[in-house]
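Novice: A structural model of the following input is requested.
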Amino acid sequence: MPTPPITELTDRARDIFRLVVEGYLESGQPVGSKTLAGGSGLNLSPASIRSVLAELEQRGLLAAPHTSAGRMPTDSGLRLFVDAMMQVAEPTDHERAAIRQRIEEPGPIEQALEETSALLSDLTGAAGMVMVPRREHRLAQISLASIDANRVLAVLVGEDGHVENRILPLPAASFGTSLEQASNYLTRRAAGRTLAEAAALIDKEIAGGRSALDDASRDLVRRGLAIWSEDGAKRPVLIVRGQANLLDETALGDIDRVRSLIDDLESKQSVAALLEQARDAQATRIFIGSENRLFSLSGSSVIAAPYRDREGRIVGVLGVIGPTRLNYARVVPMVDFTARQLGKRI
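Specialist: Coordinates of the predicted model:
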């Protein structure tokens, strides 16, 4: 069921809906009409409140886990609250100072990434996640050699001495001496550049007719670079800290959900694939419960933001994962601030 726009709700329905969501996020428990009538300032009878609760449930914004229980927000209800009603609470001066101190501690960047993941976990009470930046070596040389009639060996040598061998499924026999020509051309264009930068330059030259390569070498370079650009180096590394935070007192009543979540976190490639969706976002992304297939069974939410290097390029993603009753108003700006601080450190 699509989430109804906030304008479709009356002022009374908005007030009651907001109180139910805020009460649920604070306690993790459904909120009943008696609770709302007692100390919410609504000045409505429990019967009037129950009538509005039933309307909100019919709209798919609230649900009753048990017949006699109160209401709790659905994933659609949480989405409406986050997008249209939530008032964010910026990190305090103390929290900002703690984030800066942990991230700016001297040491290798890997240590800063570990600290960031642990920091997010400590501050939010959820599990912290940081996707490590992809490392692209700057190249010194590229050599091509024939292995057999259908395969070519590419040897990539980095400026730091790193050597990587890749086998390309290309019919080398049809190129004759063009492999040497292609190797020389690749080295001249790739020296001092990353593979992605070299690929963009070479493809531009070929498309513009400025390449001195013959047709066979041109095909080899184009097809080879296309394969290389999709190499396994794109597989990111994920640092997860604070899984123990997911085992709070409310989790004990739903241990199957928590077990499902921890199993999902063990599949780091799947989690990283989800975080990739936040890589090109202009702001912090929020994935609530069933909105993402990976965590639909565990009923968990992910708050993620990209972080950039000093040149403004997005190099990774960080965030937190926890139950759908996360304190979104507090966690969202904290994740955003942490991403900006890590970017300065990178």
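Novice: rest of the way, CA atoms for contacts and neighbours
Specialist: OK.
Novice: residue contacts, the spatially closest residue to residue 28 that is not a sequence neighbour?
Specialist: Closest residue to residue 28 apart from its sequence neighbours, by C-alpha to C-alpha, 6 or more residues apart in numbering: residue 325 at 6.4 Å. If a contact means C-alpha atoms under 8 Å, 6 or more residues apart in numbering, then residue 325 has 24-26, 28 as its contacts.
Novice: where does the residue nearest the centre of the chain fall, secondary structure wise?
Specialist: The centroid of the chain falls nearest to residue 275 when counting by C-alpha atoms, centre = their mean (2.0 Å). Per DSSP states H and E: residue 275 is located in helix 268-276.
Novice: the helices in this protein, which residues?
Specialist: 11-27, 33-39, 46-58, 75-84, 93-104, 109-124, 178-190, 195-207, 215-228, 255-266, 268-276, 328-345 (DSSP state H).
Novice: please give me the structure for this one as well, since I'd like to look at both together:
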Amino acid sequence: MTGPLLSDLSERARDIFRLVVEGYLDTGTPVGSKALAGERGVNLSPASIRSVLAELEQQGLLAAPHTSAGRMPTESGLRLFVDAMMQVALPTREERAAIEQRLGEPGPIERALEETSSLLSDLSGAAGMVMVPRREPRLTQVSLTALDANRVLAVLVGEDGHVENRILAIPAEALGVSLEQASNYLTARASGKTLAEASRAIEDEIAGGRSALDEASRDLVSRGLATWTQDTTARPVLIVRGQANLLDEAALNDIERVRSLLDDLENKQSVASLLEHARDADAMRIFIGSENRLFSLSGSSVIAAPYRDREGKVVGVLGVIGPTRLNYARVVPMVDFTARSLGKRIG
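Specialist: Below you'll find the model as predicted:
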């Protein structure tokens, strides 16, 4: 998206533009010339202000909804404001302490990720999103339990406390005593390894005829490993919290947009693909409205930041999504600080 540069605006136009954007982001409603005339530092008559507003509208930075005489920023205007004019409000000491406390509580990493998504939602008043780290935990135990004649429940326990349950469809002859044998075999070979590392080692052992497993157990392990590793690489898992925040009073006036946004959020694979751009960029990303095709219909904004482990490696992405009138100045540094705090928790 291209538009005027800040240097293209006169000082007077910059002041008026900034007040319109800040007023709109604060209230969610268009800002009129009478309201601007009462602002401190604006020594212009309503007529002069209307002239400046018309100029900014011609430049594509402001728009006048047909239901109001006031102006609101366009997507191009919001982009100019965020990139060139916004003064961020850093989290207070109390806010930073609250974030670190909530994310620092002991427990499985899944709990910290869910807490992060809820925290982002609470802080922004929008929906919070966290993409689960790609990095696989190192395993401590694998257990297999028969569910019925044709299905087995596999429970994978990681060193970080992560527990995953997966259901495998297997032939009936693989059930019975071979399950205990296969569980012991998997735990012995997988302990201290990631699933991918364990898979390679076990497959090599089975292929080389060095496995003590019987034929049914070998089939169970081989098919199970293929399913697990494919599942690990095929998904990214996305945790979304706070969708109800999107149904505020202002949203009721544009219910179709909100319905479109909620539909987009249901398609977690597409949202995760969007967040991948923040991972690839290795820095904070802000998508405003139709800048991203996924949210072009709902006219929503996404603020996303990668989070790193203690070695500095990007392991996931978190962020918020909401209407374009998000309080960018407050939410952007809050997302950044939350990403750094979660990184400390990941270890």
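Novice: ok so, going back, aligned partner of the residue nearest to the centre of structure 1 in structure 2?
Specialist: Mapped onto structure 2 by TM-score structural alignment, residue 275 of structure 1 lines up with residue 275.
Novice: wait, isn't that match in contact with residue 317?
Specialist: Yes - counting by C-alpha atoms under 8 Å, residue 317 is a contact partner of residue 275 of structure 2 at 6.4 Å.
Novice: overlap of the contact sets of those two?
Specialist: Common neighbours of residue 275 of structure 2 and residue 317 (C-alpha under 8 Å, 6+ apart) are 131, 304.
Novice: the residue mapped onto residue 91 of structure 1 from structure 2 - how many residues pack around it?
Specialist: The alignment partner of residue 91 of structure 1 in structure 2, by TM-score structural alignment, is residue 91. When neighbours are counted by other C-alpha atoms under 10 Å, residue 91 of structure 2 registers 17.
Novice: again with the one 4 residues further on
Specialist: Counted with other C-alpha under 10 Å, the neighbours of residue 95 of structure 2 add up to 13.
Novice: how much space between it and residue 55 of structure 2?
Specialist: Here the distance between residue 95 of structure 2 and residue 55 of structure 2 works out to 40 Å (C-alpha to C-alpha, to the nearest Å).
Novice: residue 29 of structure 2 too?
Specialist: 20 Å.
Novice: likewise for residue 297 of structure 2?
Specialist: Distance, residue 297 of structure 2 to residue 55 of structure 2, by C-alpha to C-alpha: 27 Å.
Novice: do residue 233 of structure 2 as well
Specialist: For residue 233 of structure 2, the distance to residue 55 of structure 2 equals 52 Å [C-alpha to C-alpha].
Novice: between these two, who's got more neighbours?
Specialist: Neighbours per residue, other C-alpha under 10 Å: of residue 233 of structure 2 and residue 55, the larger number sits with residue 55, 15 against 10.
Novice: need the contact list for residue 36 of structure 2.
Specialist: Residue 36 of structure 2 makes contact with 16, 19-20, 42, 46, 49 under the criterion C-alpha under 8 Å, 6+ apart.
Novice: among those residues, who's most crowded?
Specialist: Counting by other C-alpha under 10 Å, top hit in the contacts of residue 36 of structure 2: residue 20 with 25 neighbours.
Novice: for that residue, list the residues it contacts.
Specialist: 30-31, 36, 71-73.
Novice: repeat that for residue 339 of structure 1.
Specialist: Shown in contact with residue 339 of structure 1 (C-alpha under 8 Å, 6+ apart): 305-308, 317-318.
Novice: so what corresponds to it in structure 2?
Specialist: In structure 2, residue 339 of structure 1 lines up with residue 339, judged by TM-score structural alignment.
Novice: which one is residue 169 of structure 2 nearest to, not counting chain neighbours?
Specialist: Sequence neighbours aside, residue 151 is the residue nearest to residue 169 of structure 2 in space, at 4.6 Å (criterion: C-alpha to C-alpha, 6+ apart).
Novice: could you tell me how many residues sit around that neighbour?
Specialist: Using other C-alpha under 10 Å, the number of residues around residue 151 of structure 2 comes to 17.
Novice: does it touch residue 166 like I think?
Specialist: No - using C-alpha under 8 Å, residue 151 of structure 2 makes no contact with residue 166, being 10.3 Å away.
Novice: spit out the contact partners of the residue nearest to residue 295 of structure 2 when sequence neighbours are not counted.
Specialist: Nearest residue to residue 295 of structure 2, sequence neighbours excluded (C-alpha to C-alpha, 6+ apart): residue 289, at 6.2 Å. Contacts of residue 289 of structure 2 were listed using C-alpha under 8 Å, 6+ apart, and they are 75, 295-296, 298-301, 324.
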